[in-house]
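Colleague: Below is the sequence, then the predicted model.
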Amino acid sequence: MNSTRTLWITIGTAALLTTALWIGGLVYAVNDVINPKPAPYEGTASPAQPEEENKTTIDIVALGDSLTVGTGDVSGKGYVQNVREKLAAVTKKQVNLIGNYGINGYKTDQLLNDLQKANGVPYGIEKADVVLLTIGGNDLFAVGQDVMNSQTNELDANKVRERLPEPMNRLEQILTRLAQLNPKAKIVYVGVYNPFYDLPEMRPASVHVQEWNDRAFDVANRFPNMVYVPTFDLFQLQFAKYMYSDHFHPNQEGYVRIADRVVQALE
């Protein structure tokens, strides 16, 4: 009698435990459906999203002084159009000149003023893939006015260096502004040369030209999308062959040489 009673108690207890376990499992399962949790990550990383396809065109904006205009090139191309043609040939892409803002006689103060405006030149720069710049030759020419040493008939280096900081600082502001306007475009600053190198009394001016170029190189080196392209040596040994008759600007062949060097920097 007692054994039978104990058996039924045991069976009942087991049944209650089984029911409790079943109900607990049911609640857990329902909760997992209602509030799903992500499964532990065990696979490899999903492939990165493909980058936007490369553009099939390259848009160029050029600005600066008479070298950007192409003064001295009887073909009318100047270095800018030569760059456009040569860059198209090496990249196999359509290269468009969407704006040439070069102005004869332009100096750093004038260009800096243009870049600080809300539209116009800045708008074109923002749309460009490549920005070409020549500036500084007219500033250096102005610096060299009335600085000849009356006793030696040579440039007074001290007077020149007194005048250089102001336009050099503007050059730095110009390059910095360009980088701000378009941090993705390739910005090319074409260095200046001494257009009077063949005159013995003006050859010492090359030192100051190099000081200018050194400053430009230093500033360009701060920005990953900017490059300084030297031109001084292109005219140094065969001056007459590559200079125009005005003794200041390159001729047609001289501009081609500048363009070749710019394209090499962009490749």
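Modeller: Arrived safely.

Colleague: hey, let's count contacts and neighbours off CA atoms from now on
Modeller: Noted.

Colleague: who's in contact with the closest residue to residue 122 other than its chain neighbours?
Modeller: Nearest non-adjacent residue to residue 122, counting by C-alpha to C-alpha, 6 or more residues apart in numbering: residue 115, 5.7 Å away. Contact analysis of residue 115 by C-alpha atoms under 8 Å, 6 or more residues apart in numbering lists 121-122, 174, 177-178.

Colleague: want to compare, so here's the second one:
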Amino acid sequence: MRRWMKIVAAIGVVGLVASGGYWVSRHQNEPQQATPTKQHLVKQLKLVALGDSLTQGVGDTTPAHGYPGRIATALKKQTKIPTTALNLGKEGDRSDQILKRLNASARQQLAVKQANVIVLTAGGNDLLKVLQGAIVGHSEAEVTKAVQGTVPHYTANLQALLARVRQLNPKAALFLFGNYNPLYVYFPNFTAINTSVTTYNKVNATMVTKYDGYYVPTFKQLTYGQYQNGHARQDLIMQANEVGTNFLAALSSTRVQAAEKNNFLSPADHFHPNAKGYDLMTKALLQKMLLHDSWQYTKIGGQ
């Protein structure tokens, strides 16, 4: 009897050892869990704004000077993090000129390197240069074709700008605005401008994504202004005069008008946003930033 008990005990020990070896082997082959990453709020938020007149704040009659000052205030209020915004916008700059200024300035390069958030406006002046040469005396189809032909050149310029920004700062949260049609309320029948802006905006949206950034649309809000629903825009179209080939003369007539038909654009030039327009830009940017909020945190530990 004792002999059988010894045999049973021996079998039990062997079984325990075997099952233990199986458990160890199994769990050794399982993927190891990464050490949890701890996130802490950044102590200071540094935002750098690069771009053209829409960054500079042309048309804004308030001390905020466009969206950079506004977004800094909004972020402080929303996150309670001390926030600074450096405005490096310059009126009239095309995408290649924004890059040229960045490359020529050690101060701008240092600011970009140290930024938690980088915001850009680009493409409006690139497109304007094309339209100035293509729009007068040409049909809408010809204008659209001319703009489409410049897309590869603009894409290359924007890519060079974004690549340089990422070279200086691979980690900062990156946001790029789209553009709008400031002439829509005067020429709603001339659809080639809307089509052209949309074409360039698609480049912005595609390219910023390739550089781990986010696109901030403003087309609908700033193009249509207070005419946001279809009925209001249809009334606007019914009241509009045909432009034909006299677009330059029609455009000149809008420049001398004292009032602005779009409630979100400046009456000074009928082109840039006014204070309400920059409020809209800031709201759109804030919503996008809060949706993609990695810029708030520093990461410690993890993989």
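Modeller: Nice, I can see it. Treat the numbers as computed from the prediction; the structure is a model and nothing was measured.

Colleague: and the residue nearest to residue 122 of structure 1, what pairs with it in structure 2?
Modeller: Counting by TM-score structural alignment, residue 115 of structure 1 lines up with residue 102 in structure 2.

Colleague: Would you mind listing the buried residues in the helix or strand hosting that match?
Modeller: Assigned by DSSP states H and E, residue 102 of structure 2 falls within helix 95-104. Across helix 95-104 of structure 2, burial judged by 16 or more other C-alpha atoms under 10 Å covers 95-99, 101-102.

Colleague: all helices for the stretch 201-303 of structure 2, in order.
Modeller: 219-224, 230-239, 247-255, 275-291 (DSSP state H, counting those that start in this stretch).

Colleague: In TSV, list those along with mean neighbour count.
Modeller: Formatted as TSV, the helices of the stretch 201-303 of structure 2 follow (neighbours: other C-alpha atoms under 10 Å):
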stretch	mean neighbour count
helix 219-224	20
helix 230-239	13
helix 247-255	14
helix 275-291	19
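
Colleague: what about the ones you listed, which gets the closest to residue 139 of structure 2?
Modeller: helix 247-255 (10.5 Å; C-alpha to C-alpha).

Colleague: all helices for the stretch 1-150 of structure 1, in order.
Modeller: 2-34, 66-69, 78-91, 108-115, 121-127, 137-143.

Colleague: hey, which of the ones you listed is tucked in deepest?
Modeller: helix 66-69 (a mean of 24; mean count of other C-alpha atoms under 10 Å).

Colleague: whereabouts in structure 2 does it align?
Modeller: With TM-score structural alignment as the criterion, helix 66-69 of structure 1 aligns to 53-56.

Colleague: Superpose on structure 1 and give me the mean offset of the matching stretch.
Modeller: Mean deviation of stretch 53-56 of structure 2 relative to structure 1 after superposition (mean C-alpha distance after the TM-score superposition for structure 1): 0.9 Å.

Colleague: Quick one: distance of that stretch to the chain centre.
Modeller: 14 Å (C-alpha atoms, centre = their mean, to the nearest Å).

Colleague: again, but for stretch 127-140 of structure 1
Modeller: That offset, for stretch 127-140 of structure 1, works out to 12 Å (C-alpha atoms, centre = their mean).

Colleague: next one: stretch 163-170 of structure 1
Modeller: So, by C-alpha atoms, centre = their mean, the centroid of stretch 163-170 of structure 1 is 23 Å from its chain's centroid.

Colleague: now what about that stretch, what contacts it?
Modeller: 108-109, 112, 136, 139-140, 143, 212, 215.

Colleague: For it, list every residue counted as buried.
Modeller: Under 16+ other C-alpha under 10 Å, the buried positions of stretch 163-170 of structure 1 are 164, 167-168, 170.

Colleague: start and end residues in structure 2 for it, please.
Modeller: Counting by TM-score structural alignment, stretch 163-170 of structure 1 sits on residues 150-157 of structure 2.

Colleague: circling back: which one of the buried residues of stretch 163-170 of structure 1 is nearest to residue 219 of structure 1?
Modeller: Closest to residue 219 of structure 1, out of all of those and judged by C-alpha to C-alpha, is residue 168, at 10.4 Å.

Colleague: separation between that closest one and residue 122 of structure 1?
Modeller: Using C-alpha to C-alpha, to the nearest Å, one gets 21 Å for the distance from residue 168 of structure 1 to residue 122 of structure 1.

Colleague: Would you map the strands across the stretch 151-300 of structure 2?
Modeller: Assigned by DSSP state E, counting those that start in this stretch, the strands in the stretch 151-300 of structure 2 fall at 173-177, 214-216, 297-300.
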